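1. model the structure of this input:
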Amino acid sequence: MSTSRRNFLKTAGCLTIGFSIGGGSFACSPPSSGKLPRSLSRFPALDSWITVLADGRVRIMTGKLELGQGIRTAIAQVAAEELNLGMENVTVDLAETGHTPDEGYTAGSGSIEGSAMSVRYAAAYAREKLLQLAADELKVRVSELRTAHGRISTVKGTPAITFAALLKDRQLNDEVRMPVTLKSRDRYQLVGKPVPREDIGRMVRAGPVYVHNLRFPGMVHARMIRPPVYGARLLQLDQGPVKRHVPGLLKIVVNGSFLGVIAEDEYSAIQAQSVLRGDTHWSVPPPFPEAARTDLPAYLKTLPVQTQQVAQAGDTAPAENGVVSLKAAYFKPYIMHGAIGPSCAVAFYNEDMLHVWTHSQGVYPLRETLQKMLDMPAEKIHVKGVPGSGCYGHNGADDAAADAALLAMALPGRHVRLQWSREEEHSWEPYGSAMVMEAEAGLDADGRIVRWQYDLWSDSHGSRPGGEPGNLLPARYLATPFPPKAEGFSGGAHRNAEPYYRIPNREINAHFFDGPLRTSALRSLGAFANIFAIESFMDELAEKAGKDPYTFRLMHLDDERAKAVIRKVQELTSGQGAGPGSGMGLAFSRYKNSASYCAVVARVSADPEAGSIRVQKMWAVIDAGEVINPDGLKNQTEGGMIQSASWTLKEEVQFDEKRIVSTDWNLYPVFRFSEVPEVEVTVLDRPETKAMGAGEAVQGPASAAIANAVYRACGKRIRRLPLLHHMGS
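-> As a prediction, this is how the structure comes out:
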């Protein structure tokens, strides 16, 4: 992990391949006449995706980053499958500017649909060209050839020729164009099979996996001195004490209210940070409004809003006699990413070139943003993605990268490692927005929903850098600061706000406010809160209609795949007794209304008098279309249920009149190992359909299933998260 990309490429001895369509194949599906996957259509040059190394192995380039979702393994599987290679013969390089395709952000459960499918098509195209080249070389027909483990031979057993030997001195660089002949599914050896992730073993052994583990010769360490509260400005700084008492101190970097220290070792950097905190004076900005601290849902609804009509069909006015109406309001507080490893980055500046190693989810957008913040040419900034520990969404990774870049430019020629503290991570990361959801529906005499009105209030779910320096925390505190600029309407607040059910008259509105806390993308964006509200309300409507939760949902669904996941989870849990003081709850959603289907049942025990809730077991049934790695899909769904259960029961950002106060795991509790429920995931594999994103599919239904189970366990309907905070109210 200490080898630079430049040195690696000098010694790798690789041949890059890119080719035009030609030749036939065997054991393949008919050529696909549709469109290329989006990423491949944007970057059709084959050498953007695939390189054959001199030793015969194949290197795959992806613009996506490994976040724990197992994308490196899944991409290797589809490439190895199409090229008839063993997994050991495929390496995958992750997001890196100037080396991998610019696939934007690793977000929105889009890595399989976008990157993995692009690799599949590129690898299939490569296989066909290699076979045609081998046929020409060996003077045989393509149908007489077979390929395995990077070698091509004839069916008669003539000596095999390796991919690398076949290419020799050739440099082929055509573009992938349709049609592309994909391998026949009935010949799959790897896709659809569980393939272990090789990084898990290194994690268990505490090996070098994360950006935190990077070490370079002569590397120095840095820490930031943050303002005590949002918006405070540096007024006075006394550098004398820290220079006298911290011998390892190398440099104090001051740029407006941006204040950092660089030291020879990490302990000295932490010492310097501690001393300087006591020797700085900051301005005092206005306090957080009292109303926000005493009744946050009511306060948020008083803020000025911009309103967007998300969907409208039919007539949602109150109906005539015979229609029963029901109203309910739900709330989700600000919640954290709560990354297990606080944000970290390494930067190196020398000879006008800036290198940054980061766990940002978008290396190219980060480079664009750094370019503007630092007023540097993009070609002078190299950003390499390195996995981080425990985050799905926009946490402090980009901010830490910008911190490190600014500090490294103040100390050229040394690698600068910038590490956030737990307090910094909890206090300064962008949170998932608080949301208010209000639903109203009418039922006819048969218990069917005939009208639906839904309004939500939310801050932005999208303030990633994306070329806006003000969306980087340090840029706001420079001597010439950059103002923040959120994505507004495109921020994802209304994701899954429209129910997937058949409802003839519906209206959905999103009201966007500018709230008191910093917010951005957190796993599933607004879908978590919207599905919590919709699926809780569906349970309330089912009771009002006198229907059981399964029947009520099925009678409002037309999509057979949606019905299938609900029926399957009902089958799996039909023999599970809840017992005294326990209850079982159901919830369903199709993520984004266009991606994976997921149904969840939770069994909980609940005691209102004791204020206790315990999730005993959760079942999920998921349909993500064609499954690349069933173990990876199950892992994602299991982890998503556990994370969602923690959000649902325990997590809430706390703040007083001045600052964020939930600055550690005691004040911002998450699930302990002893609280983790048993989880069981069933995958409905549909190899004949397209692969769909699944990393965020379970977040919303898991939350609603727990809330619905609490109601059945104790008769208490809790519409405000986290449930444990409101169990006794």
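2. all contacts plus neighbour counts: C-alpha atoms, from now on.
-> OK.
3. what is the burial count for the nearest residue to residue 426 once chain neighbours are set aside?
-> Closest residue in space to residue 426, ignoring its immediate chain neighbours: residue 663 at 5.1 Å, by CA to CA, 6 or more residues apart in numbering. Residues contacting residue 663 under the criterion other CA atoms under 10 Å number 19.
4. wait, a strand at residue 663?
-> No. Counting by DSSP: H, G, I helix; E, B strand; the rest coil, one finds residue 663 to be coil, located in no strand.
5. does it touch residue 429 like I think?
-> No. The pair residue 663 / residue 429 is not scored as a contact, 11.0 Å apart, by CA atoms under 8 Å.
6. so which bits of the helix of greatest length in the chain are buried?
-> If you go by DSSP state H, the chain has its longest helix at helix 117-138. Buried positions in helix 117-138, judged by neighbour count with 16 or more other CA atoms under 10 Å: 117-135, 138.
7. counting contacts, what elements does the helix or strand just after it pack onto?
-> Sequence-wise, the next helix or strand downstream of helix 117-138 (DSSP states H and E) is strand 145-148. Counting contacts by 3 or more CA pairs under 8 Å, 6 or more residues apart in numbering; DSSP states H and E, strand 145-148 packs against strand 151-154.
8. the same query, at a cut-off of 10 Å, please.
-> helix 71-83, helix 117-138, strand 151-154, strand 161-162 (3 or more CA pairs under 10 Å, 6 or more residues apart in numbering; DSSP states H and E).
9. would you turn these into TSV with distance to residue 529?
-> Formatted as TSV, the helices and strands packed on strand 145-148 follow (distance: least, CA to CA, whole Å):
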stretch	distance to residue 529
helix 71-83	26
helix 117-138	30
strand 151-154	52
strand 161-162	53
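10. of those, which is nearest residue 14?
-> strand 161-162 (13.6 Å; CA to CA).
11. sorry, back to before: just want the angle from the longest helix of the chain to helix 71-83.
-> 30 degrees (axes from the mean of the first three to the mean of the last three CA atoms, to 10 degrees).
12. show me how far helix 117-138 is from its chain's centre.
-> 32 Å (CA atoms, centre = their mean, to the nearest Å).
13. same thing with stretch 404-422?
-> How far stretch 404-422 lies from its chain's middle: 26 Å, per CA atoms, centre = their mean.
14. likewise for stretch 437-447?
-> Using CA atoms, centre = their mean, the offset of stretch 437-447 from its chain centre is 34 Å.
15. tell me how many other residues surround residue 545.
-> Residue 545 has 18 neighbours, counted by other CA under 10 Å.
16. ignore what I typed, I meant residue 635.
-> Residue 635: 17 neighbours (other CA under 10 Å).
17. touching, residue 697 and residue 590? I think so.
-> Yes. Assessed by CA atoms under 10 Å, residue 697 is found in contact with residue 590 at 7.1 Å.
18. structure for this one too, so we can compare:
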Amino acid sequence: MLDERYSRAHVAHASIGPSCALALFDAGRLTVWSHSQGIFPLRAQIARCLGLALPAVRVVHAHGSGCYGHNGADDAALDAAIIALERPGQPVRIQWSREDELGRGPLGAAMSAAVEAEIDAAGRVMSWNLSVVSEPHAQRPGFGGHVNLSSAEALDSAHLPGKVADLPAAAGGGAARNAVAIYDFPGQTVTVRLDTRSRIRTSSLRSLGAHLNVFAIESAMDELADLAGADPLDFRLRHLSDERCRAVLEGAAEMSGWPGSHGASEGRSLGIAAARYKNKGAWLAAVAEVSVEEEVRLERLWLCADVGFVINPEGARSQIEGGAIQAASWTLKEEVKVEGDRVPALDWNAYPILKFSEVPEIETRFIIDPMHPPLGAGEAAQGPVAAAIGNAASRALGLRMRDLPLTRDRLIEALMNA
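-> Reported below is the predicted structural model:
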């Protein structure tokens, strides 16, 4: 019987360049230049917030600091618009500080996922229940009928969001994304609950709930494999009829020389994990090699992906490997330590990200069949890479780490509680 909980902390978008916007209010018309990911929803909410007719507002996309999701770009745009209305005819430029960018922008949602599972005498899973509790993943401007811009809420509390909903399943879900395991479990049940009590604003961050949900599922699979006395790869394959998922798992294993020569509790080990993004997109399996001394260090990654027909091989590789590096940074380092219902002032010292010197060696292989349509590659790596790192670190330590990020403090806590 397995009954364990897995979690991740709040994560910042941590764009390298802070959010910036220009605005000009002239002859009764407002023009805003922004690097928002959604200029039309932003336009509607700026007009709504400032009491302007929609035709009087124009938002122009301009190149700026990018992100994978909803960062502070929209908020900076409204900031510039508010000042521009007070200074007609004068161009206004707003650029957030580093502290603004890390502390005022929406965060990636904190989450937890509890797994209850049983195996039978033959070492097969006979029951599986996953319960997810998460903050919202979707509070872009206009979503749910709310303005969802920080300065709008500061100007008028009526703009504070009321009921916040999750993304619908047709859009891939938010907290529910990848909560259904890819394995052939009898009686699999999944429950998802949004926790909206906190005043801290959370919104879309690359892969949404898939990062933690896959980490939880694949960590639990390793724990169940241990209970069954089975190799983690063999245990997965005995529960998996999806041939394309089996292929990426076997491919990653072959690339890495699984199971490797390093056993548990030797300070260095391999970990494996797999998922199909949104349960309808690309398949990806990852094997991670980590070393553990004073901290967890990711040494190598082997990635095997099936993204359907690959149109641009180098573009697909960049998406997969970039996503893997970002997932490694979230998994090993990134955490916004909130204080009650506020985010403290943060800089790069208080919110470290993966350094160039810490980027692992990565080998990527694609399984390509021109008869299969393209599936996209941008967010397939997040969950499997996180889980592979967690499984490798737990085997190297000889004890299970279930809470992200896997920082030095968490390592010490796990060792003290062992």
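19. and the longest helix of the first structure, what does it pack onto?
-> Judged by 3+ CA pairs under 10 Å, 6+ apart, helix 117-138 of the first structure is in contact with helix 38-42, strand 50-53, strand 58-61, helix 71-83, strand 145-148, strand 151-154, strand 161-162, helix 163-167.
20. which among these is found nearest to residue 312 of the first structure?
-> Comparing those by CA to CA, helix 38-42 comes nearest, at 29.6 Å.
21. distance check, the counterpart of the residue nearest to residue 426 of the first structure in the second structure against residue 116 of the second structure.
-> Counting by TM-score structural alignment, residue 663 of the first structure lines up with residue 346 in the second structure. Noted for residue 346 of the second structure: a distance of 37 Å to residue 116 of the second structure, by CA to CA, to the nearest Å.
22. can you check residue 262 of the second structure too?
-> Going from residue 262 of the second structure to residue 116 of the second structure by CA to CA gives 29 Å.
23. tally up the residues packed near the counterpart of residue 711 of the first structure in the second structure, please.
-> Under the alignment (TM-score structural alignment), residue 711 of the first structure pairs with residue 394 in the second structure. If you count neighbours by other CA under 10 Å, residue 394 of the second structure ends up with 28.
24. residue 400 is in contact with residue 394 of the second structure, correct?
-> Yes. When contacts are counted by CA under 10 Å, residue 394 of the second structure is listed as touching residue 400 (4.7 Å).
25. overlap in contacts of those two?
-> Here residue 394 of the second structure and residue 400 have 219, 222, 223 as joint contacts, going by CA atoms under 10 Å, 6 or more residues apart in numbering.
26. who wins for neighbours among those?
-> residue 219 (30 neighbours).
27. counterpart of that residue over in the first structure?
-> In the first structure, residue 219 of the second structure lines up with residue 536, judged by TM-score structural alignment.
28. hmm, back to that, could you measure from the residue nearest to residue 426 of the first structure over to residue 422 of the first structure?
-> Using CA to CA, one obtains 7 Å as the distance from residue 663 of the first structure to residue 422 of the first structure.
29. list the contacts of the spatially closest residue to residue 655 of the first structure that is not a sequence neighbour.
-> With CA to CA, 6+ apart as the criterion, residue 655 of the first structure has its nearest non-adjacent residue at 5.0 Å, and that residue is residue 661. Residue 661 of the first structure sits next to 423, 426, 427, 653, 654, 655, 667, 668 when contact means CA under 10 Å, 6+ apart.
30. isn't there a helix covering the second one?
-> Yes. With three-state DSSP as the criterion, residue 426 of the first structure is assigned to a helix.
31. counterpart of it over in the second structure?
-> Aligned partner of residue 426 of the first structure by TM-score structural alignment: residue 102.
32. one more: residue 498 of the first structure?
-> Residue 498 of the first structure maps onto residue 180 in the second structure, by TM-score structural alignment.
33. hang on, residue 584 of the first structure in a strand?
-> Yes. Counting by three-state DSSP, residue 584 of the first structure is part of a strand.
34. map it across to the second structure for me.
-> Aligning on TM-score structural alignment places residue 584 of the first structure opposite residue 270 in the second structure.
35. tell me where the stretch 401-550 of the first structure has helices.
-> Counting by DSSP state H, counting those that start in this stretch, the stretch 401-550 of the first structure has helices at residues 422-428, 527-545, 549-554.
36. save the ones you listed as TSV, and put in distance to residue 403 of the first structure too.
-> Compiled in TSV, the helices of the stretch 401-550 of the first structure are given as follows (distance: least, CA to CA, whole Å):
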stretch	distance to residue 403 of the first structure
helix 422-428	13
helix 527-545	31
helix 549-554	49
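37. please identify the most buried of those helices.
-> Highest mean neighbour count among the helices of the stretch 401-550 of the first structure (mean count of other CA atoms under 10 Å): helix 527-545, with a mean of 25.
38. I'd say residue 363 of the first structure and residue 355 touch.
-> No. In this structure, residue 363 of the first structure is not within contact of residue 355 by CA under 10 Å, at 11.6 Å.
39. compare the two (neighbour count), which wins?
-> More crowded of residue 363 of the first structure and residue 355, by other CA under 10 Å: residue 363, with 32 against 19.
40. what's the match for the more buried one in the second structure?
-> By TM-score structural alignment, residue 363 of the first structure lines up with residue 39.
41. could you find the closest non-adjacent residue to its match?
-> With CA to CA, 6+ apart, the residue lying closest to residue 39 of the second structure is residue 59, at 5.9 Å.
42. equivalent analysis for residue 229 of the second structure, please.
-> Leaving aside its sequence neighbours, residue 229 of the second structure sits nearest to residue 123 (CA to CA, 6+ apart; 7.9 Å).
43. so what's the counterpart of the one you found in the first structure up against?
-> Using TM-score structural alignment, the partner of residue 123 of the second structure in the first structure is residue 447. When the contact criterion is CA under 10 Å, 6+ apart, the partners of residue 447 of the first structure are 323, 324, 541, 542, 543, 544, 545, 546, 547, 552, 555.
44. okay, and the nearest residue to the third one once chain neighbours are set aside sits in which element?
-> Spatial nearest neighbour of residue 541 of the first structure, chain neighbours left out: residue 326 (7.3 Å); criterion: CA to CA, 6+ apart. Here residue 326 of the first structure is covered by strand 324-332, with elements defined by DSSP H and E.
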